[in-house]
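In: Provide a 3D model corresponding to the input given below.
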Amino acid sequence: MKYYKTTTKYNCGIDLHTRQMYICVMDLDGNILVHRNIRNNDFGFFLKLVEPYKDDLTVTCESCFVCFWLADACEDAGIKFVLAHAFYVKSIAANKHKNDKEDARELTECLRTSRIPPAYVCPRDLRPARKLLRRRNKYVKNRAELTGHSTCEVMAAGNQPLTISANSKERWREGIRSSFDNPLDSFTAEMELSIVERYDEIIMKMEQRIEKHARDFKQQDYRLLRTAPGIGKILALTILYETIDIKRFPTVKDFISYCRLVCGTNESGGLDPAAGVECDHLFVSRGAGHRTGSNLADTEQEATQAANGSDTKRGSARVAEHGGDASADGAAAVWMRLEADGVRSAAGERC
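Out: A predicted model of the protein is given here:
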């Protein structure tokens, strides 16, 4: 695990909530200089409290849905900010006594001793498009759950299973409507169909807005991703807005781990009870992974040749390390395309 190494004389941990934040400021020797609660998240009052230490101060808080305003405020105030990965900050949950005051002190202690596992702070100008992409993904999953439930209800009524595709939605809906004799069952099916149709309308509008506002972001990377089999317009933009900068991942292993395609280990006495448990995928779907992985040799060769001339051995070794897993292969293909474009751009700048 990677940890942030503090470089400032003073460090501040904040236990952040929607209506209050508990702050703790320490020096490098562990002496507590400020330790108090701030109601209504008054950042102006926070600046007054840390004014004597502001010029040599680092602030941290756990990653949560309300953390970005604090990151932006610290950036505007010229204060270093590091976002702590909430899942990996284990020491707070391990405390015998857990409250806001202790959480703030422990966060500061972790920062002072360079034990903060950092999370990435997405640039503020890219967050709206990323949020829209994530919300669209949520709605697609909700729609899939409803269509799956409707199809199961048809089979539960003793009918043949129905299939749905982009070209057969109307036939699928008519099949759902004609599958029930009981008026209440028909009414329930009709209500679910109404929700599915509404989701279709909303998702289409969201995709149109996404393509309008996001298509100018990293156009070269976007075009490279679209060359991978199984990666369409929205998936390519999702990958770009979740990755932001491929240089964040020095190796393909780092990128595949970020995509949650590498499970952690919990070994003790030579045994790992979590072995064989499948990891959650971040944005590289298994279907796209299978299609992308099938052409991975060509993908790797083209990307590596573009970056390094005829040297393809380096990329081949990377792919071989993943044991042929299709989703990992798909993520590796993505990384190689983006890395190749980055190397090519850097070479162009040097010329």
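In: CA only for contacts and neighbour counts going forward, please
Out: Noted.
In: show me the contacts for Val343.
Out: Each residue near Val343 by Cα atoms under 8 Å, 6 or more residues apart in numbering is listed here: Ala307.
In: distance of the closest residue to Gly13 other than its chain neighbours from Gly330?
Out: Leaving aside its chain neighbours, Gly13 sits nearest to Thr108 (4.2 Å; criterion: Cα to Cα, 6 or more residues apart in numbering). To Gly330, Thr108 is 39 Å away according to Cα to Cα, to the nearest Å.
In: For burial, what's the neighbour tally of the residue nearest to Gly13?
Out: 31 (other Cα atoms under 10 Å).
In: Please determine how far it is located from Ala84.
Out: Here the criterion is Cα to Cα. By it, Thr108 lies 11 Å from Ala84.
In: shared neighbours of the two, which are they?
Out: The contact sets of Thr108 and Ala84 overlap at Thr60 (Cα under 8 Å, 6+ apart).
In: In terms of secondary structure, what does the strand or helix carrying Ala306 contact?
Out: Ala306 belongs to helix 296-308 when elements are defined using DSSP states H and E. Counting contacts by 3 or more Cα pairs under 8 Å, 6 or more residues apart in numbering; DSSP states H and E, helix 296-308 is packed against helix 313-320, helix 326-350.
In: between these, which gets nearest to Asp254?
Out: Each of these has some distance to Asp254 by Cα to Cα; the shortest is helix 326-350, at 9.8 Å.
In: And that closest one, what's buried?
Out: For helix 326-350, burial by neighbour count (16 or more other Cα atoms under 10 Å) applies to 326-342, 344.
In: Kindly report the same for stretch 130-142.
Out: Buried-residue list, stretch 130-142, by 16+ other Cα under 10 Å: 130, 132-134, 136-137, 139-140.
In: Out of the residues you listed, list just those in helices.
Out: Judged by DSSP state H, those include 130, 132-134, 136-137, 139-140 as members of helices.
In: among those, which two are most distant?
Out: Distance extremes for these: the farthest pair is Arg130 and Val140 at 15.3 Å, using Cα to Cα.
In: Now show me the structure for the sequence below, then we'll compare the two:
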Amino acid sequence: MTIIKNIENTQSPRISVAPMMDWTTRDYRFFARLFNPNIIMYTEMVTTGAILFGGAARHLDYNNEEHPIVLQLGGSNPKDLATCTKMAQDWGYDEVNLNVGCPSDRVQNNKIGACLMAEPDLVAECIAEMRNAVDIPVTVKHRIGIDDMQSYEEMLHFVDTVAKTGCDNFIVHARIALLQGLSPKENRDVPPLRYEDVYHLKQDRPNLLIEINGGIKTLAETQEHLKHVDGVMIGREAYHNPYLLAELGQLWNLEAPDRFEIMAQMMPYIAKRMEEGAPLSIITRHILGLFQNLPGARKWRQALSGGNAKTLKDVETALINIQEAMQRTEEYIKENQSSLASS
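Out: Have a look, this model is predicted:
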């Protein structure tokens, strides 16, 4: 099966890792790419102000291995968004996405994120300017509703208004965002998931490419959602249990990579980043979940977290230790197979 090289020739289904502040950094994205060549990577949300006034390279640089990669922008000024979208295209990004889903107070005060769902005409103006500035796709990530705007009909009106610009790809977080009274963390868990609203949107607008996001943790759940929508965006589970990305390779009949092979590819990258002056802990924090649910996983996390690992040799030692723990467990299971089966 042909492997995805960029967004334009992305085969169905579209599977992506959600933009997550402080998590989906370029170090994490390099690591995540090693599990699956077809997963679409998103940057953290970057505001237009940060790009225009905070140093473009700092916010836009990425590793070539990260493709296909999407820049997620935060903003509500159509001209600024268009300028940053053009910069993203010139930088080599495959796609640009507008954030209409973040519920934090900080972004609300700057008219960024989920609060924009209450202003579909403004979002449409932003998307129109962004699309006119580039040839690459421009997409929208939004909630199913906010505060008093919680009905399916109101979400449909929002999507229809934006779709008139020619935008045909919507990534829908299947929870409302309660901007008054809940923290950003609570907005990830407290409002109930309403997957049916997203399914309904695809049924009502079959010409649009609809992707679903929110609380999805397994290959089986992903496969179930793909019966109803065009794509699935995985959030926190892809960070805490990154091997899920390898398991998702079954969607393209890909062979799952070995965890130790992944680390063999990761080690030269870590060495390179350290030569550039990056602290080891900045990088290792993204790989703590590599052995999630396996023997020795806790000791792996302890060895690499909190600044415990100070050199590459420390990482190599942690790898040896977890490999030995896994071998001991495997030997124990083989030696006690009959008694384990009967218990």
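In: care to give me the TM-score?
Out: The TM-score (TM-score structural alignment, normalised by the length of structure 2) is 0.29; 172 aligned residues with a Cα RMSD of 6.7 Å.
In: re the thing from before, which of the helices and strands packed on helix 296-308 of structure 1 sits closest to Arg173 of structure 1?
Out: Counting by Cα to Cα, Arg173 of structure 1 lies closest to helix 326-350 out of these; the figure is 32.2 Å.
In: Excluding residues flanking it in the chain, which one is nearest Leu304 of structure 2?
Out: Leu304 of structure 2 sits nearest to Thr284 (Cα to Cα, 6+ apart), 6.2 Å away.
In: Pretty sure Ala303 is one of the things the one you found touches, is it not?
Out: No - with contact defined as Cα atoms under 8 Å, Thr284 of structure 2 does not count as touching Ala303 (10.0 Å).
In: quick revisit: looking at the helices and strands packed on helix 296-308 of structure 1, which is closest to Arg39 of structure 1?
Out: helix 326-350 (44.0 Å).
In: Longest helix in structure 2, please.
Out: helix 312-335.
In: show me what contacts Arg143 of structure 1?
Out: 196, 199.
In: Walking through the stretch 1-150 of structure 2, point out its helices one by one.
Out: 26-33, 48-53, 56-60, 78-91, 105-109, 120-133 (DSSP state H, counting those that start in this stretch).
In: could you dump these to a markdown table with distance to Leu280 of structure 2?
Out: As requested, those are arranged in a markdown table below (distance: least, Cα to Cα, whole Å):
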| stretch | distance to Leu280 of structure 2 |
| --- | --- |
| helix 26-33 | 11 |
| helix 48-53 | 26 |
| helix 56-60 | 19 |
| helix 78-91 | 27 |
| helix 105-109 | 30 |
| helix 120-133 | 38 |
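In: Single out the most deeply packed of those helices.
Out: Mean neighbour count (mean count of other Cα atoms under 10 Å) peaks for helix 26-33 among those, with a mean of 22.
In: That helix - contacts with which helices or strands?
Out: Looks like helix 26-33 of structure 2 contacts strand 40-47 (3+ Cα pairs under 8 Å, 6+ apart).
In: The residue nearest to Leu52 of structure 2 when sequence neighbours are not counted and Tyr199 of structure 2, how far apart?
Out: The spatially closest residue to Leu52 of structure 2, leaving aside those adjacent along the chain, is Cys84, at 7.5 Å (Cα to Cα, 6+ apart). Look at Cys84 of structure 2 and Tyr199 of structure 2: by Cα to Cα, they are 32 Å apart.
In: for Phe260 of structure 2, same thing?
Out: Phe260 of structure 2 is 38 Å from Tyr199 of structure 2, by Cα to Cα.
In: and the two? which has more neighbours close in?
Out: Shown here are Phe260 of structure 2 and Tyr199; by other Cα under 10 Å, Tyr199 has more neighbours (21 against 14).
In: Confirm that the more buried one sits in a helix.
Out: Yes - assignment of Tyr199 of structure 2 by DSSP: H, G, I helix; E, B strand; the rest coil places it within a helix.
In: Surely the residue nearest to Gly13 of structure 1 is in contact with Tyr22?
Out: No - shown here, Thr108 of structure 1 and Tyr22 do not form a contact pair, counting by Cα under 8 Å, at 11.2 Å.
In: So for the two, which residues contact both of them?
Out: With Cα under 8 Å, 6+ apart as the test, Thr108 of structure 1 and Tyr22 both reach Ile14.
In: so which of the helices and strands packed on helix 296-308 of structure 1 comes closest to Ile195 of structure 1?
Out: Comparing those by their distance to Ile195 of structure 1 (Cα to Cα), the top pick is helix 326-350, with 31.5 Å.
In: Okay, angle between that closest one and helix 313-320 too, please.
Out: Put simply, helix 326-350 of structure 1 runs at 160 degrees to helix 313-320, going by axes from the mean of the first three to the mean of the last three Cα atoms, to 10 degrees.
In: quick one, helix 326-350 of structure 1 and helix 296-308 angle?
Out: 20 degrees.
In: What residues of the longest helix anywhere in structure 1 count as buried?
Out: Longest among the helix segments of structure 1 by residue count, using DSSP H, is helix 183-214. For helix 183-214 of structure 1, the neighbour count (16+ other Cα under 10 Å) marks 186, 189-190, 192-193, 196, 199, 203, 206, 210, 214 as buried.
In: which of those lies closest to Arg173 of structure 1?
Out: Here the nearest of these to Arg173 of structure 1, counting by Cα to Cα, is Leu193; it sits at 7.1 Å.
In: Quick check: the closest one touching Trp172?
Out: No - using Cα under 8 Å, Leu193 of structure 1 is not in contact with Trp172; the gap is 10.1 Å.
In: What's the local residue count around Val70 of structure 2?
Out: Using other Cα under 10 Å: Val70 of structure 2 sits among 26 other residues.
In: and the gap between it and Val140 of structure 2?
Out: For Val70 of structure 2, the distance to Val140 of structure 2 equals 11 Å [Cα to Cα].
In: okay, and the common contacts of the two?
Out: Common neighbours of Val70 of structure 2 and Val140 are listed as Asn97 (criterion: Cα under 8 Å, 6+ apart).
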